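Visitor: Based on what follows, work out the 3D shape:
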Amino acid sequence: MTGGRIRVGISGWRYARWRGTFYPPGLPQRRELEYAASRFGSVEINGSFYSLQRPSSYARWAAETPEDFVFAVKGGRYITHMLKLVGVETALANFFASGVLALGSKLGPVLWQLPPVLRADPGRLTQFFALLPRTTTAAAQLAARHDAKVPDDRALTTALGDRPIRHSLEVRHGSYTDSAVLDLLRRHDIGVVVADTAGKWPLLEEVTSDFVHVRLHGAEELYVSGYTPDALDHWAGRCAAWADAGCDVFVYFDNDVKVHAPFDALALMDRLGLSAPGPVGVEADEGEQAADPLRRRR
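Guide: Down below sits the predicted model:
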């Protein structure tokens, strides 16, 4: 069996506290993604959870990253938290029309994070999974059914080649630990997210697809605490085992409040023998500020 590939990165990239600590002093905001992409092999886009983005934004993010870079994209909370996966056909069309396909070959897992109040309902899940496009061509066909929330002049309804799309589900209710629910995810080829949430929500380490999506929100305090050397050793071992079993592994640190995330990610990469893509040679450019759709809490 061929081993899977491990990518380690961060959840979002624009945080004021990181400036002058992880990001070099004077680095302009417009270069922050470029800098992060020189250190990590992947980043999660979180602004897409809060609002529909634009094709121009996705295209710019793709252009600012190396050829082998991959983005995970977080699905909209309107679908997961407001509609709670029911009657979401048009909302899904709007999401994919908003520019996701502009990432091209850099589109990685699409993450669907469920609210803590949403219990596992096999019927609801089955209907939702059936609507999810599994290729970029299918996503483009779905995107063509968008409504006025995505105006025609802001919609992207064509795919840059036909590629598979992976989907992952982050759950926050104990009912999803049922083996029957996990079997349902396996049948529909949906990856269950391995979410370390300081014990607040379930930690599921079941493999339900050909990839594993790991989100490390903090071992002791949600979004705040860092990971000790022993904890990082543990996660390095888990990631290596999943990859040895043939799964691709995507790991994102989300403990950003005290700037632990980027440094924990680098420490995990070191344990796994993963090298950084390389420096981008950015120069300080003080005073440049950019619109920031990605900073809000996950």
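Visitor: only C-alpha atoms for contact and neighbour calcs from this point on.
Guide: Fine.
Visitor: What's the end-to-end length of stretch 65-73?
Guide: End-to-end distance for stretch 65-73, by Cα to Cα, to the nearest Å: 15 Å.
Visitor: ok, and for it, which residues are buried?
Guide: In terms of neighbour count (16 or more other Cα atoms under 10 Å), stretch 65-73 has its buried residues at Thr65, Pro66, Phe69, Val70, Phe71, Ala72, Val73.
Visitor: Quick one: these as TSV, columns for secondary structure and distance to Val259 too.
Guide: Below are the buried residues of stretch 65-73 laid out as TSV (DSSP: H, G, I helix; E, B strand; the rest coil; distance: Cα to Cα, whole Å):
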residue	secondary structure	distance to Val259
Thr65	coil	22
Pro66	coil	24
Phe69	coil	22
Val70	strand	22
Phe71	strand	21
Ala72	strand	21
Val73	strand	22
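Visitor: between those residues, which is nearest Glu205?
Guide: In terms of Cα to Cα, no member of these lies closer to Glu205 than Ala72, at 19.0 Å.
Visitor: where's the closest one relative to Pro24, distance?
Guide: Remark: distance between Ala72 and Pro24 (Cα to Cα) = 25 Å.
Visitor: what's the answer for Trp18, then?
Guide: Using Cα to Cα, Trp18 is found at 9 Å from Pro24.
Visitor: which residues touch Leu203?
Guide: For Leu203, the contact set (Cα atoms under 8 Å, 6 or more residues apart in numbering) comprises Val194, Ala195, Asp196, Thr197.
Visitor: ok, Trp18 and Pro24, which is more surrounded?
Guide: Taking other Cα atoms under 10 Å, Trp18 and Pro24 do not tie; Trp18 has more neighbours (20 against 15).
Visitor: contacting residues for that one?
Guide: Neighbours of Trp18 in contact, by Cα under 8 Å, 6+ apart: Val259.
Visitor: where's it relative to Pro229, distance?
Guide: Taken as Cα to Cα, the span from Trp18 to Pro229 is 21 Å.
Visitor: Among the buried residues of stretch 65-73, which one lies nearest to Asp248?
Guide: Out of the buried residues of stretch 65-73, the member with the shortest distance to Asp248 (by Cα to Cα) is Val70, at 12.2 Å.
Visitor: Excluding chain neighbours, what is closest to that closest one?
Guide: Leaving aside its chain neighbours, Val70 sits nearest to Lys106 (4.4 Å; criterion: Cα to Cα, 6 or more residues apart in numbering).
Visitor: Could you also give me the structure for this next sequence, so I can compare it with the first?
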Amino acid sequence: MPKEPAAKTTKPSNIRVGIGGWTYAPWRGTFYPSDLTQSRELEYASRNLTSIEINGTFYGLQKPASYEKWYQETPDDFVFSLKAPRYATNRKVLAEARETIERFFGSGVLLLKQKLGPVNWQFAPTKKFDKEDFEAFLKLLPASIEGQKLRHAIEVRNDTFKTPEFIALARKYKVAVVLAGDSEYPQIADITAPFVYARIMGTTDKQAKGYSAKALDAWAERARQLAAGTTPDDLETCADAPAKTAARDVYLYVISGFKERNPAAAMALIKRL
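Guide: Alright, predicted model coming up:
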């Protein structure tokens, strides 16, 4: 018989920590018990983590039945974030993405109900900042659909976005700028929305938990500060801080790096929080 999923450690309700996806062969026997059937991996992961970023949505539309299944297999307080389809962001003229965006939200996404967290719109490193181009795209992102409020994050990977003008635009439309930690991508830690979306990418095979204890302590403290509405001094920003600070939700995902260690790093952060 497969082992029962371990109970989650109590954590601050406004900070969620997770990984990207849940199907990865090297996690079997390391993160997942060796006798756990593959069909129960999401069930297990969702009881050890507090959120998961679904990556498959970046590559293609998922079936409504899949969203229903994911909803049923996870605890009531679990939250998924979704990577938006690359067909919406990997285009020369962003204003032409309306049809792709509408098709995505009509594909069954809303079947996640209260477990639907932020949608991450990731742009290629070659995409440069153009105010008119990006504002046209942000206008296409729905604030709600069928009474269900939506949250949007934008992940930009070109240095041209490191400008106060971009931060002002993100704040105008209340979208979060993804905080890229421990990576080759530009770090933009400015608070621009009622929530924070962070992706940390520095796990290594040299650490049993992906990160050193010192590094895990540092990210846990940064998450606490971000949840309180303040930006940690050791993170890079592009503009002045907001005039007012307020508590906000934080979604932090351990992504990329040495992927085999990502669940261990995420669970270590949850324990610290």
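Visitor: returning to that earlier point: now tabulate the buried residues of stretch 65-73 of structure 1 in TSV and tack on distance to Ala36 of structure 1.
Guide: Shown next, in TSV, are the buried residues of stretch 65-73 of structure 1 (distance: Cα to Cα, whole Å):
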residue	distance to Ala36 of structure 1
Thr65	9
Pro66	11
Phe69	11
Val70	12
Phe71	12
Ala72	14
Val73	16
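Visitor: Between all of these, which two are separated the most?
Guide: Taking Cα to Cα as the measure, these span a maximum distance of 17.1 Å, between Pro66 and Val73.
Visitor: Have a look at how far, on average, the lengthiest helix in structure 2 is from structure 1.
Guide: Identified as the longest helix of structure 2 according to DSSP state H is helix 213-227. Helix 213-227 of structure 2 differs from its equivalent in structure 1 by a mean of 1.0 Å after superposition (mean Cα distance after the TM-score superposition for structure 1).
Visitor: Looking at the buried residues of stretch 65-73 of structure 1, which is nearest Ala93 of structure 1?
Guide: Nearest to Ala93 of structure 1 out of the buried residues of stretch 65-73 of structure 1 is Val73 (Cα to Cα; 15.1 Å).
Visitor: All the strands of structure 1, in order from the start?
Guide: Here structure 1 has its strands, by DSSP state E, at 6-11, 42-45, 70-74, 107-113, 167-170, 191-192, 194-196, 211-216, 248-253.
Visitor: Pull up the aligned stretch in structure 2 for the longest one.
Guide: Residues 116-122 of structure 2 are where strand 107-113 of structure 1 lands when matched by TM-score structural alignment.
Visitor: how about the matching stretch: buried residues?
Guide: Leu116, Gly117, Pro118, Val119, Asn120, Trp121, Gln122.
Visitor: quick one: the fourth one and Lys149 touch, right?
Guide: So the one you mean is Val119 of structure 2. No. At 11.5 Å, Val119 of structure 2 and Lys149 do not qualify as touching, with contact defined as Cα atoms under 8 Å.
Visitor: Stretch 235-242 of structure 1 aligns to what range in structure 2?
Guide: Stretch 235-242 of structure 1 corresponds to residues 219-226 in structure 2, going by TM-score structural alignment.
Visitor: Any chance you could list what contacts that stretch?
Guide: Ile15, Val196, Thr231, Pro232, Arg248, Val250, Leu252, Leu269, Arg272, Leu273.
Visitor: buried stuff in it?
Guide: Buried residues in stretch 219-226 of structure 2 (16+ other Cα under 10 Å): Trp219, Ala220, Glu221, Arg222, Ala223, Arg224, Gln225, Leu226.
Visitor: tell me which of the residues you listed is nearest to Lys127 of structure 2?
Guide: The closest of the buried residues of stretch 219-226 of structure 2 to Lys127 of structure 2 turns out to be Leu226 (Cα to Cα; 27.3 Å).
Visitor: any chance of the strands of structure 1 in a markdown table, with distance to Phe95 of structure 1 too?
Guide: Formatted as a markdown table, the strands of structure 1 follow (distance: least, Cα to Cα, whole Å):
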| stretch | distance to Phe95 of structure 1 |
| --- | --- |
| strand 6-11 | 19 |
| strand 42-45 | 13 |
| strand 70-74 | 10 |
| strand 107-113 | 11 |
| strand 167-170 | 14 |
| strand 191-192 | 20 |
| strand 194-196 | 24 |
| strand 211-216 | 21 |
| strand 248-253 | 22 |
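Visitor: Ok, which of these comes nearest Pro133 of structure 1?
Guide: Closest to Pro133 of structure 1 of the strands of structure 1 is strand 167-170 (Cα to Cα; 9.1 Å).
Visitor: so how much does the closest one differ from structure 2 once superposed?
Guide: Strand 167-170 of structure 1, aligned to structure 2 and superposed, deviates on average by 0.4 Å (mean Cα distance after the TM-score superposition for structure 1).
Visitor: Packing partners of that strand?
Guide: Packing partners of strand 167-170 of structure 1 (3 or more Cα pairs under 8 Å, 6 or more residues apart in numbering; DSSP states H and E): strand 107-113, strand 191-192.
Visitor: The shortest one aligns to what range in structure 2?
Guide: Just to be clear, that refers to strand 191-192 of structure 1. Using TM-score structural alignment, strand 191-192 of structure 1 pairs with 176-177 in structure 2.
Visitor: So what touches that stretch?
Guide: Applying Cα under 8 Å, 6+ apart, the external contacts of stretch 176-177 of structure 2 come out as 152-156, 170, 188-197.
Visitor: from those residues, which is closest to Val109 of structure 2?
Guide: Using Cα to Cα, His152 is the member of these that lies nearest Val109 of structure 2, at 13.6 Å.
Visitor: Which residue, other than its chain neighbours, is closest to the alignment partner in structure 1 of the closest one?
Guide: For His152 of structure 2, the aligned position in structure 1 is His167, judged by TM-score structural alignment. Spatial nearest neighbour of His167 of structure 1, chain neighbours left out: Val110 (4.8 Å); criterion: Cα to Cα, 6+ apart.
Visitor: separation between that neighbour and Ala231 of structure 1?
Guide: 27 Å.
Visitor: Which residue ranges of the stretch 1-150 of structure 2 form helices?
Guide: Here the stretch 1-150 of structure 2 has its helices, by DSSP state H, counting those that start in this stretch, at 41-45, 56-59, 64-73, 86-89, 98-105, 131-138.
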